[in-house]
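Enquirer: Okay, predicted coordinates and the sequence, questions at the end:
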Amino acid sequence: HESWAVVEEDTLVGLVCVSVDEENLNGWFWYWMAEDARGRGWMSRAAATVANWALTTRGLERLELGHRVNNPASGAVARRAGFIKEGTERQKFLIGGQRIDVDTYGRLASDPQPPINGLVLLED
């Protein structure tokens, strides 16, 4: 599991993570952004930066992610970070007694990097 904090003026405003499947050189990609930090492009830039790193330096060949269809902002982040929608998993989650569809995305090492200004990636 690899994770990065998205920080603004020493305040945690988001996370970008990759859960790695070493055997298949795949990663499950996910992100979270604090509500008051949304809408400024931070997560798209952070997601693109980490995805680029995972598919080059880290040596993974495929990244996957999914988001609930009732969260279109997450899909916009995925597309700006170079992910391609691969389908919809119908009624995947049961939330509050309601079945929710999930859109799935993938990005391959052979896919072009998105035209987005990345962030500085600091590693410990």
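Expert: Everything's here; your move.

Enquirer: CA only for contacts and neighbour counts going forward, please
Expert: Will do.

Enquirer: all strands of the protein, in order?
Expert: 2-8, 11-21, 26-33, 62-68, 84-95, 98-108 (DSSP state E).

Enquirer: who wins for proximity to residue 47 among those?
Expert: Between residue 47 and the strands of the chain, the shortest separation by CA to CA is 6.4 Å, and it involves strand 11-21.

Enquirer: take the one below as the second:
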Amino acid sequence: MTPVNVRLREWREADAPVVLRAFQAPDLRRQAPWPVVTLKDASGWIASWEGVGHAFAVVEGERVVGNVAVTKLDSHGNGWVSYWVVPEARGKGVAVAATELVARWAFDERGLYRLELGHRTNNPASCRVATKAGFLPEGIERGKLCYEGVRYDVERHARLATD
């Protein structure tokens, strides 16, 4: 795989069309706290990060191709990482590169010690992202998520500042 060159930047109001298009992908629809079906919804999604954590637009060249975030920061130096990539940019290492960048930022700039993330056990692509970005598996959380009446197990991963 060719190394991917991405950078992280703050989300901008002008990115709303990218967010709207991204959340039209069937597997991303559940990643938003509400349905993102209009530009106003997409703008609201961007604005919703204010005060709840740090979300970054993942930029490849001049195109926004994804999101990576650290939320749930606590007094113990822990944070929760999440990521998504638009379908047309998948399979190139974008999510891995962005997750590595946000981890370095969280450890170096925010002084966090432990970062966690989780993925459904039926999502091997997300598992590969986590492990390639240095997040070690820590176990299965049985029946943690429920989508449309179906329960899903989640595999938790973590990366420490000392890893």
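Expert: Yep, that arrived. Not measured: the values here are computed from a predicted model.

Enquirer: would JSON lines of the strands of structure 1 with mean neighbour count be doable?
Expert: Shown next, in JSON lines, are the strands of structure 1 (neighbours: other CA atoms under 10 Å):
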{"stretch": "strand 2-8", "mean neighbour count": "15"}
{"stretch": "strand 11-21", "mean neighbour count": "17"}
{"stretch": "strand 26-33", "mean neighbour count": "20"}
{"stretch": "strand 62-68", "mean neighbour count": "21"}
{"stretch": "strand 84-95", "mean neighbour count": "14"}
{"stretch": "strand 98-108", "mean neighbour count": "19"}
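
Enquirer: For residue 75 of structure 1, see how far away the residue mapped onto residue 137 of structure 2 from structure 1 is.
Expert: Aligned counterpart of residue 137 of structure 2 in structure 1: residue 85 (TM-score structural alignment). With the distance defined as CA to CA, to the nearest Å, residue 85 of structure 1 ends up 8 Å from residue 75 of structure 1.

Enquirer: Report the set of residues contacting both of those two.
Expert: Residues within reach of residue 85 of structure 1 and of residue 75 at once, by CA atoms under 8 Å, 6 or more residues apart in numbering, are residue 103.

Enquirer: so how far does the longest helix anywhere in structure 2 sit from its counterpart in structure 1?
Expert: Determined from DSSP state H, the single longest helix within structure 2 is helix 94-108. Helix 94-108 of structure 2: mean distance to aligned residues in structure 1 after superposition is 1.1 Å, counting by mean CA distance after the TM-score superposition for structure 1.

Enquirer: Next, the buried residues of that helix.
Expert: Across helix 94-108 of structure 2, burial judged by 16 or more other CA atoms under 10 Å covers 94, 95, 96, 97, 98, 99, 100, 101, 102, 103, 106, 107.

Enquirer: Residue 9 of structure 2 and residue 67 of structure 2: what is the separation?
Expert: Separation of residue 9 of structure 2 from residue 67 of structure 2 (CA to CA): 10 Å.

Enquirer: Spit out the residues that contact the two alike.
Expert: Counting by CA under 8 Å, 6+ apart, the residues touching both residue 9 of structure 2 and residue 67 are 56, 57, 58.

Enquirer: Take the residues you listed and write them to TSV, including distance to residue 158 of structure 2.
Expert: As requested, these are exported to TSV (distance: CA to CA, whole Å):
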residue	distance to residue 158 of structure 2
56	20
57	22
58	21
